[in-house]
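Novice: Quick one, what's the 3D model for this:
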Amino acid sequence: KHSGVDDMVLLSKITEEAIVENLKKRYINSTLITYIGPVLISVNPFKQMPYFGDKEIEMYQGAAQYENPPHIYALADNMYRNMIIDRENQCVIISGESGAGKTVAAKYIMGYISRVSGVNTTRDLTSLSQVPSQHVKDIILQSNPLLEAFGNAKTVRNNNSSRFGKYFEIQFSPGGEPNGGKISNFLLEKSRVVMRNPGERSFHIFYQLIEGASAEQKTNLGITSLDYYQYLNQSGSYKVDDINDKKDFQETLHAMNVIGIFPDERAMVLQIVAGILHVGNINFKESERKDVKIRTLVVTKFDCYTNGINQDRLKEKLTSRKMDSKWGGKSESINVTLNVEQACYTRDALSKALHARLFDYLVESINKAMQKDHEEINIGVLDIYGFEIFQKNGFEQFCINFVNEKLQQIFIELTLKAEQEEYVQEGIRWTPIEYFNNKIVCDLIENVKNPPGIMSILDDVCATMHATGEGADQTLLQKLQMQIRTHEHFNSWNQGFIIHHYAGKVSYDIDGFCERNRDVLFTDLIELMQSSQIAFIQALFSESLQAEKKGRPTTASSKIKKQANDLVSTLMKCTPHYIRCIKPNETKKPHDWEESRVKHQVEYLGLKENIRVRRAGYAYRRMFRKFLQRYAILTKETWPSWKGDEKQGVLHLLKSVNVDSDQYQLGKTKVFIKAPESVSTPWEHMASRYWH
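Specialist: Predicted coordinates for the structure are as follows:
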């Protein structure tokens, strides 16, 4: 069914309203993908679609972009073929807000590449190269359900929200077979283990274990019902409409098996998941002597069993702390009894650390299963949780939105800025287009000095803070107000600050910023876990405590800043492709369309500027030599090779195939053509006909 235009470069009016109207027409007709040149716009249908089967794989494999209707497979195929032909790394950056469909898009891309890459995927033991290729494909596909179990959760806006970011590199042999891979993960929202908004769930694995474990497993791990656990019952949400925890648990176990995690290690992973729930049920009360006692010992026994630690040691480490005044000049140790609030904080810090380290172990296991000794060419898929604006936004939202701001900067750099700079370099005549460059917002957050950014001021406060909690947070707010109040993208209020992001204004609540940024796991807790009788748990906490750290401890924000900048430099070395995902409604129901929500996303994703740059410019560009090689067969003068100046050869080709002179310009080294479909479809057909 045709509705609206396939490529919004062809819209007769370029306004936000016209873009929204076009997307709406297509969405109502269940047409979910629309192009802006090579950029893919995808609208979440909130239902299973029938367009992702074998028929579509066949249809898009090896086809030119404009030959078929827009589809994620067209982009995936284009990436794969570019990598093989040009021998260049490719990446796809999938962006959009929470619940817009990024994770599903990433799955389709990885599934498609896994299907079409290399030779036939059936195992043939006479060709040894095919076995590792199939093994890598299995791992690529199975890593998704495993990481989703431990890293995804139901949020207010999305029933299966990725609460971590991942960059998945699939590595290929020169013949185009996947023969290795690597996952980089970042920003796991570990605070979700201990607290979350009403109506949300913790990570899926906790519900999977309770719903899916066998009677014997439940007895061994001391597992009862969902509402028994403090970490699960506080937000009042247990079941999710379109998620079957019992079935998913079996898939999680199967995925661990495929990845090569042995049965005893699988049992340990589940033991730790149960252990975290038991830790959460440890409560404290103040005794008459004003010291803290553990209220329920039954839970402690189970927790000691699941984590293999001594009961007295656990009680001691949760109710007292060895204090080192390392933040000052000298260092001395004293044992301090904790109050109830501090004991709860310590308990929660242990639970968060257990989950985060278990997650890292799983990522490492996947990487070990796919590792190879040298890298060749690869395709990277970036799936990171999107821009977040909640009623109350804390340190986690600040970090997530910073990374999204950095990704938007790449999009601007590579699609708008780079495009315009290339015209200047090549001497192409054209009219420059105004656009908002969000570098100013990135600098506001991450600048080191002159003027310092929010992260630098935050780290300074954390380095010198003796006060905990509110005191330090208020100091931070005062310093921000003093040092950056005049910045045009910054405002403050009595409980926090506001950043004018590319996606709109976000108000951050300062409460908890300093504690979360320090992100210190007390030495006592590391020692406690190292004393476990279980080797698996010792290995999760294997850091050396003797090594005195020189300088400042690493903070959460400095770690995220480094990860974001490393990610940017990795992406900048690849040929980028983009999928911009749009969430059509908040009801998560098919066919619901909220005009104002979609318009807001169209605005902040910069789709209008994107179309204008595409329209004013030349969508197709190729080096003279490559253009001649590809279409040499179309004329006898250029076949088998053109003798003479390459630029003249390209001109000869364009004239002989009757391309209007206002449709192209020749630069210094490249040919620029306005409408890619005027070349790709008819020329490719003619060329392939001649080849036959």
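Novice: C-alpha only now, for contacts and for neighbours.
Specialist: Will do.
Novice: Tell me where the stretch 451-600 of the chain has helices.
Specialist: Secondary structure of the stretch 451-600 of the chain (DSSP state H, counting those that start in this stretch): helices at 454-464, 470-484, 513-518, 523-530, 535-540, 556-572, 595-604.
Novice: Tell me which residue is most central in the protein.
Specialist: By Cα atoms, centre = their mean, the chain has its centre lying nearest to Ile384, at 1.6 Å.
Novice: Which helix in this protein has the most residues?
Specialist: helix 340-370 (DSSP state H).
Novice: Now the second one, please; I'll put the structures next to each other:
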Amino acid sequence: MVLLSKITEDAIVENLKKRYMDDYIFTYIGPVLISVNPFKQMPYFTDREVELYQGAAQYENPPHIYALTDNMYRNMMIDGENQCVIISGESGAGKTVAAKYIMGYISKVSGGGPKVQHVKDIILQSNPLLEAFGNAKTVRNNNSSRFGKYFEIQFSRGGEPDGGKISNFLLEKSRVVSQNESERNFHIYYQLIEGASAQQKEGLGIMTPDYYYYLNQSGTYKVDGTNDSKDFQETMEAMQVIGIPGDIQAQVLQITAGILHLGNISFIEAGNYGQVESIDLLAFPAYLLGIDPSRLQDKLTSRKMDSKWGGKSESINVTLNQEQATYTRDALAKALYARLFDYLVEAINKAIQKPHEEFSIGVLDIYGFEIFQRNGFEQFCINFVNEKLQQIFIELTLKAEQEEYVQEGIKWTPIEYFNNKIVCDLIENKLSPPGIMSVLDDVCATMHAKGEGADGTLLQKLQAAVGTHEHFNSWNSGFVIHHYAGKVSYDINGFCERNRDVLFPDLIELMQSSEFDFIRSLFPENLNTDKKGRPTTASSKIKRQANELVNTLMKCTPHYIRCIKPNETKRPKDWEESRVKHQVEYLGLRENIRVRRAGFAYRRLFNKFLMRYAILTPETWPCWRGPEQQGVLHLLRSVNMDNDQYQMGRTKVFVKNPESLFLLEEMRERKFDTFARIIQKAWRRYNARKKYEQMREEASDILYNSKERRKNSINRNFVGDYLGLEQRPELRQFLSKRERVDFADSVNKFDRRFKSIKRDLILTPKGIYLIGREKVKKGPEKGQIKEVLKRKLDFVNIAGVSLSARQDDFFVLHEAQYDSLLESNFKTEFLSLLSKRYEEVTKSKLTISFSDRLEFRVKKEGWGGGSSRVVVFQRGPGDLAQLKPAGKTLTVTIGDGLPKSSRAKFSRAPPTRQSEITYSSPHKQNRPPSAALPKLGSQKAHRAPAHNQHNHSNLDFLNVPDQGMSGKQRKRSISSRPPPAPKPQPRPQGPRCRALYQYVGQDTDEISFDVDEVFDLVREDGSGWWTGRIRGKEGLFPGNYVEKI
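Specialist: Prediction:
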């Protein structure tokens, strides 16, 4: 609302009304949040909003209580300063609900383990418990807080809530014994009556609410939209979570029911003395409280008084009249309830309070300013505390802000506002002139033995002491105070009596005689000590608590929520213009807007500003070595902030617009994001390298001491996807949309006649795919070659894998129906990944057997049953396998490989260009990597020129020995100077390609080549098998093993 064109109360009210009617209940005045009670559940308090506002700048999203809470939480973490939020507004404006949303948001955005979660549970569960015992229906609010609560959530340095503390004050004890028309007693009574089990009701003597005097005075028992029975279960669950033992829970309910039964004891006048009207009504409250019925009767109708005569003191028993007996009964009921409430607060504190405090966020929820038809001592105390809170708001937003501009030498036009300190002094001053509370305490002290006439004496003394004060007026039955929220007339009757707040020693003795330890613990006073000095009065206690609260709040960085009640009907969309305008006036929203508009949105000490934004420039990070003011200027100029957007004070920098601050914050976030990505990248690279080496080690273990190794492949890097599936939609069509690819390669599959057929072997977390190609026999695509899913194997159906003990590339996949004989250069990698996936799915080890005689079952065809085939492996010359089929037996002859105990040799130096090693997934662009520098799971259309790769590569990483004549030729070329080259042959006109990997032809119609060899590309084919010409031979080769040049 700082941007309103007119700054008047009418314009503010109109703006609030428009937003309210459109279901926007939150508005900002600078950092102050204005909240209008919608009297219905709003849809924007879900996890989606939590995610939206977490970490976002305050003005990045629409106004919301989550934005203010997130701002508090982040400021606490960044600046290391305690935060607090002061929620103010009149009764029914929505303060308690706002406090719940704050605690709920903090619980969701802060992390933590089981211990932290336990603290969060207690913090959240404390709400229903304290509301049950501390809230009630009033004329203006169906769930009105009848006590003040300051809840501190304590945090570890990591931002996890690990403790808390509740300070309570101003419990409205008088509500226990009497309520105004259309109001209720505290919620717990109605919850107990509606929600207790049949057994509990019988044990506690629970009847209908109209049976109890303490509940039937107002004639109101139900509240629209409130389920007392369900709320009772929540209250009991809350006690359980907080850790109140079961036996104590039972006694809490006993005291609650005992107070109700105590209220039904009535008195009659008998010869100027009061006596119990019905003796029978003494038994049940005495039973519930664990005391003797006759003793209860005695203490309600008489009390001891100390009498001094001639230097001697003696105790005499004074019989009370009917009115005094009723007062004594009510005093006992109020004392029991107040002490029970204090116990519950203390139980919550014991469950979550930690010995030392690091950081905290405080939430102040206190009942708002009250103006009723009849305003008594309770309203006087409530309004005094609200007056003190208004003073804090003025001190820290209006007064302090303007004074700071003057101290810092900032150009500024002063703005007038009403400072309510004069009203606070009227109430709490001790001397010259004495305030209302001081006069009240003095009257109570001098007339302690004379109950009658004390209130009249108080009014006379107030007229004498403060009668001429501009904010005070008196009338025949009371006085008027001109509060910041308006004039309030207070009825003087009962002021002195309620201010004394003294419980007779007789009643303390009575409760200390209870058979229940818990009840005795609520009355710990030592009555044998000498009574010296004035007893503590209610007003002096409230004044002390209010000033302690103010001191606590002033030590924190404050935030403000100003709650507005739009109507008295408590219905959605009702808007009472005059009521809202009155609240806008006394909350000082117009002055607040003017100060924010003319002032600066942000101010910070030079050193704190430098500390926060030093990361933006290399000159200031990690430490600025010059004067702090110059460092701040350097930062502001580095982000090109206009000179009119900031002013430099003597110790602080002042930034005018929030947008300028957001610019700084956004740049800071970007810096952190960049550095975080660098750290993440390094960490992922490290983890990937570690995982990769572990995977190769595990793969090596599968064959260790069982199979000879090929010298060409033992040190090969694992690539995973050798087919480049990301760019092969014709193959990906057989996989689900986001199915991850662990392994993909073109293999040889042997049929029942041992004829070799090309198949694409794909391994995913879902199974094994074997894809072949067939010519379409009919239709519009007749004659075209199409990919066909030949077989899909589920892991649960795989019985095992068989291999020979020699260096060949054959293996048999055994499956329930029939087996598959396959040949792959990358069998070790495939087996390693298959073993892992198999174990993940079946929770058992894959059976891998080694033998030089492999038997496998072939697929049934026609009427003939499936039969077996045998592959026999023999020693022979050379490293290439020689195949000789004969009937149902295939003989494979191959030379000796490396010993079975051979292991791969790992290079610890990471490749220069390798950024991470992962298996391919459908989210990444994949390419087959070069043999020198693998990048697992990566397939890109463009790659760097070959000579650049060669320069940056660490070829030792491969550790593959040179082979054949080409290897000898390379050695000679390095060791001796070559002769002059012959005349170059004319370059062929057709396209050429360069090998990215070594490929050894598997059939007579295939060609072989080494890494970086250049040869002619004769023809490309969509199947992935291209035709090339090298060293005079033309044949097939896999297209993804080369790059075109």
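Novice: ok so, going back, of the helices of the stretch 451-600 of the first structure, give the one that comes closest to Glu396 of the first structure.
Specialist: helix 513-518 (8.5 Å; Cα to Cα).
Novice: Buried residues of the closest one, list them for me.
Specialist: Phe513, Cys514, Glu515, Arg516, Asn517, Arg518 (16 or more other Cα atoms under 10 Å).
Novice: Double-check the third one against Gly469; I have them as touching.
Specialist: Yes. Using Cα atoms under 8 Å, Glu515 of the first structure is in contact with Gly469, at 6.5 Å.
Novice: any common contacting residues for the two?
Specialist: With contacts defined as Cα atoms under 8 Å, 6 or more residues apart in numbering, no residue is adjacent to both Glu515 of the first structure and Gly469.
Novice: before we move on, back to that, which residue range of the second structure does the longest helix of the first structure align onto?
Specialist: With TM-score structural alignment applied, helix 340-370 of the first structure matches the range 322-352 in the second structure.
Novice: By how much does that stretch deviate from the first structure on average?
Specialist: Comparison of stretch 322-352 of the second structure with the first structure after fitting gives an average deviation of 0.6 Å (mean Cα distance after the TM-score superposition for the first structure).
Novice: contacting residues for Leu477 of the first structure?
Specialist: Gly496, Phe497, Ile510.
Novice: which residues touch the counterpart of the last one in the second structure?
Specialist: Residue mapping for Ile510 of the first structure onto the second structure gives Ile492, with TM-score structural alignment as the criterion. Shown here is Ile492 of the second structure, whose contacts under the criterion Cα under 8 Å, 6+ apart are Gly376, Phe377, Asp455, Gly456, Leu459, Ser477, Gly478, Phe479.
Novice: what's the answer for Ala63 of the first structure, then?
Specialist: Contacts of Ala63 of the first structure (Cα under 8 Å, 6+ apart): Ala74.
Novice: what's the spacing between it and Ile445 of the first structure?
Specialist: The gap separating Ala63 of the first structure from Ile445 of the first structure is 43 Å, by Cα to Cα, to the nearest Å.
Novice: go on, Leu226 of the first structure?
Specialist: With Cα to Cα as the criterion, Leu226 of the first structure and Ile445 of the first structure are 40 Å apart.
Novice: Over to Ile140 of the first structure?
Specialist: Taking Cα to Cα, one finds Ile140 of the first structure at 35 Å from Ile445 of the first structure.
Novice: Neighbour count for these two, which is higher?
Specialist: A count of neighbours by other Cα atoms under 10 Å puts Ile140 above the other of Ile140 of the first structure and Ile445, at 25 against 21.
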